[in-house]
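what's the 3D shape of this:
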Amino acid sequence: MDNILIIEDHQSTRQGLTSLLKNSGYQVDEAENGFEAEAMITGMPYDLVLVDLLLPYINGLDLLKKIKEISPDTEVIVITGNESVDSAINSMKLGAYDYLLKPFEPQKIIETVQHAIERKHFMRRSIDEDVSTPPSLVGRSRQMVEIFKLLARISDVESPILIIGEDGTGKKTLAHMIHQNSSRRAFPLITLNCCSLPDKLSEEQTFEHLRSKILEEAGKLDNEKVNCTLLLNNIDRASPFVQASLLFLLDASSRPQNQDSLLNGSIRLIATSKRNLKPLVEEKSFRQDLFFRISGLPIYLPPIRERKVDIPLLAHHFLSRYAISPAKSLSPAVLSRFMRYQWPGNVQEIKNVIEYALLMSTQDQITLEDLPSYLRESEPVLPQIAQERDLTLKELEKLYILKKLQTNAWDQKKTAKLLGIGRTTLWRRLKEYGAEVAPQHRKAEKFKACRF
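Purely as a prediction, here's the structure:
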């Protein structure tokens, strides 16, 4: 069943849309403001979002950008009145599928939603048909979809491939998938870890060591033909001696085959590097001739912090992979914490955290208490606001409003306009939160603007 999120601050409008779409066979969730909506979209990728352009606290266009940033595949329909048609048109330039004008015509709503969902299904089928996603590479971000498409095109290309990415991004996994999808999959994939190869030998001794290791890994005797894919892992950490020997080895393997060849057969080369090699070449710490030899087809694997939309997918992937019956789920608070964390260890760290949480969890749902201690520690949601626990939606709203008031020198009129609400609404919200704001005509420096 297709799932839809409605973001609308007017309760009657929100409930009317929900009832209409539920009766049409859709799964529908509701959010009354941008804060709540962002948390819900972070925890669950929706097929379609209907969002009012005139929301309190956040501009509808800004929320649209945020939705597309969190979940690029989600279709968005904006809701607006006649006075905001220009904004609705601008929203389509930002990625919205269409817009609906108030007052609504039920049939128009159903048709627009149906067309948006059909487009979503079409785009999903197109991606699935274009590329067979490797089971151990997970992602729906634009970056990963492009990598999956590229993988389908380059697997049988004989040009050397250089995979660049931080630790834990999946460089070796991608290399294995390239090999498995190629016509060379019947031949061995031989991995040489460049940072562990001996560098105190002469170039000739280092070359012979490499040659012997390849023959051993391939199960071949001296002078037997070796056809393989050679994976040079961590090539950016190869010593000068190892670099020279690798270049000699690669040149030898590309010569016309004869009985005197130093390494008979053919080698398909894949190299991985944590660092961009061009600056290393400029610093003369990496050989330029070796760089050109290995970098025929460069592939950049982005870190998790550059594709946060994939975090929930990766977390659920490892959860289903390692969970022992009964199946477990992740609490919204855990998913929210995952989205705020930077993941310096990338995919490998997500895997480790999920395995740890499964070991510690005694309930059907993994909570913050099941995470490693460094992830259990709360992070500030707003700058200069320290906290020791998760904020509720009301607390988050209160802190956000007070921060905007402070930024605007406690000018209620200016702040209310910025938030997209009336001054009376602002005053009522502050009273509801237990915050008393001093009269606007008094100078801010002469009083404590808010007291609790």
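
C-alpha from now on. contacts and neighbour counts both.
Fine.

once you drop chain neighbours, what's closest to residue 3?
Leaving aside its sequence neighbours, residue 3 sits nearest to residue 27 (CA to CA, 6 or more residues apart in numbering; 4.6 Å).

against residue 49, how distant is that neighbour?
To residue 49, residue 27 is 12 Å away according to CA to CA, to the nearest Å.

structure for this one too, so we can compare:
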Amino acid sequence: MTLPTSSVQSLISYLEHEHDPMIVLDPDYNILAANGAYQRQFGVGTETYVGQKCYRVSHHYDRPCDLSGEHCPMKQARETRAPDRVLHIHHTPRGPEHVDVELRPIIGADGTVMAYVERLTRVTAASAQPRDHGLVGRSDAFNDVLSALMKAASSQIPVLLQGESGTGKELFAHALHKASPRARGPLVVVDCTGLSESLFESELFGHERGAFTGATQRKIGLVEAAHGGTLFLDEIGDVPLNMQVKLLRLIESATFRRVGAVDTQRADFRLVAATHKPLLDMVAERSFRQDLYYRISAYPIHLPALRHRADDIPLLVDSLLPRVAEGRRPSIDAKAMAKLCQYRFPGNVRELRNILERAMLLAGECQIGLPHLPPEVLRPSEPQPIAAAPRRGRYLKADELLSAVSDFSGTRAELAAALGMSERTLYRRLKSLGVDR
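Take a look at the predicted model:
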């Protein structure tokens, strides 16, 4: 059973009042209609998409998303009869963009799914194309984190960002703030590293004039400065143990007192914390309070190391080079890029930026090549045998994929079959790595 034409028109009339782009799909992935917001934001005329498959319009795929290596919300909604939400990268007139997709089934009187309504929201907190600021990425690992971030953004739940040093925890905190209802308020960053007990309390809560020697005037603390916005506690694992109880009281009661004051102040902020330390191990060692841990980790997000999102390295290189170029237009050759994609980056994105800055100095006005990369990048990587790679269902890292490509002598279709992925997915991943097989 399909949705009658009159019902489609009535539904579109209703959807015209929606601010977000929305389309109506039949159970065979065909686009039946779209509201004006979709046409304005995605810049296509009616004749270009009505009657076409949604996966062809949004992804340029020849098959549904789930057959092309991605999660398909329609398949999930068909099985569960409930809404499904996923973050995808869509092709738009502006190029590839992150889009938050929510799909809802329309159930007929006989219990069958008649159609689907899909809401598409552009995610501007990160970019799937090179840009000179903020988060960039399009790998599966990056998209998983971005999806988790967007789900948490609309609520007030405390978020704990965990990951190795150099993975961009502050950038992710900025993205979370930007996507939240508090985006118009301030984002106040508190670097907890190296703060003594007295300095931490004064910085966080502020102090009154005369509260201690040298306090010649009242000082507004960072908690007060974050009123109406987001308070980001970076490296919260470094907070002194005897200060953690005061931090816990602040979070639980949403109140604080300036040092030397009697009056209690109300706090109004959204809490985001970050650390590279194993907090649970610290809890077991009694160097971090268990009650504080559970207050700050209501919504934990683990940020992937760069070696686990190596598909993003070419995109990150194209984004970072202009940031450190000081007006120049540097470029990097294919061999140097391949070496960067194979390197494991113990220092993560911060190390990549340092490597590029050094390479630019050595290259001068020339293109960055192998002679301009540090010795640790040029060392041969550990061999990845092709026999170990093609286990179906296992995500291949960039170095494994590049090794498989170099060791395989068949066609692209045969290689895709050997690796357990669709030919389209293989093409997309090779293209992101700058490989034209």
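
circling back to that earlier point, now for residue 27 and residue 49 of the first structure: what residues contact both?
Taking CA atoms under 8 Å, 6 or more residues apart in numbering as the criterion, residue 27 of the first structure and residue 49 both touch residue 4.

so for the two, which sits in the more crowded spot?
residue 49 (27 against 15; other CA atoms under 10 Å).

just checking, the more buried one touches residue 18?
No - Residue 49 of the first structure is beyond contact range of residue 18, at 11.9 Å (criterion: CA atoms under 8 Å).

mutual contacts of the two, please.
The contact lists of residue 49 of the first structure and residue 18 share residue 6, where a contact means CA under 8 Å, 6+ apart.

burial measure for residue 100 of the first structure, as a count.
Residue 100 of the first structure: 22 neighbours (other CA under 10 Å).

spatially nearest residue to it, not counting backbone neighbours?
residue 79 (4.9 Å).

all strands for the stretch 1-150 of the second structure, in order.
22-25, 31-34, 84-92, 95-107, 113-122, 126-127, 135-136 (DSSP state E, counting those that start in this stretch).

would you turn those into CSV with distance to residue 193 of the second structure and mean neighbour count?
Formatted as CSV, the strands of the stretch 1-150 of the second structure follow (distance: least, CA to CA, whole Å; neighbours: other CA atoms under 10 Å):
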stretch, distance to residue 193 of the second structure, mean neighbour count
strand 22-25, 46, 26
strand 31-34, 51, 22
strand 84-92, 34, 20
strand 95-107, 34, 20
strand 113-122, 35, 22
strand 126-127, 27, 20
strand 135-136, 24, 22
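
in TSV: those, plus distance to residue 328 of the second structure.
Formatted as TSV, these follow (distance: least, CA to CA, whole Å):
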stretch	distance to residue 328 of the second structure
strand 22-25	42
strand 31-34	44
strand 84-92	29
strand 95-107	24
strand 113-122	31
strand 126-127	22
strand 135-136	21
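
between those strands, which one is nearest to residue 419 of the second structure?
Across the strands of the stretch 1-150 of the second structure, residue 419 of the second structure has its closest neighbour in strand 84-92 (22.7 Å, CA to CA).

how about residues contacting the closest one?
Here strand 84-92 of the second structure makes contact (CA under 8 Å, 6+ apart) with 42-43, 57-60, 71, 73-74, 76-77, 96-104, 128, 138, 143-144, 146-147.

gap between that strand and the chain center?
Centre-to-centre, strand 84-92 of the second structure and its host chain are 13 Å apart (CA atoms, centre = their mean, to the nearest Å).

next one: stretch 141-155 of the first structure
On CA atoms, centre = their mean, the centre of stretch 141-155 of the first structure falls 15 Å from the chain's centre.

the residue nearest to residue 3 of the first structure reaches residue 17, doesn't it?
No - contact between residue 27 of the first structure and residue 17 fails when scored by CA under 8 Å: they sit 12.0 Å apart.

check contacts around the residue sitting nearest the centre point of the second structure.
Nearest residue to the geometric centre of the second structure (CA atoms, centre = their mean): residue 146, 2.7 Å. By CA under 8 Å, 6+ apart, the contact list for residue 146 of the second structure reads 87, 126.
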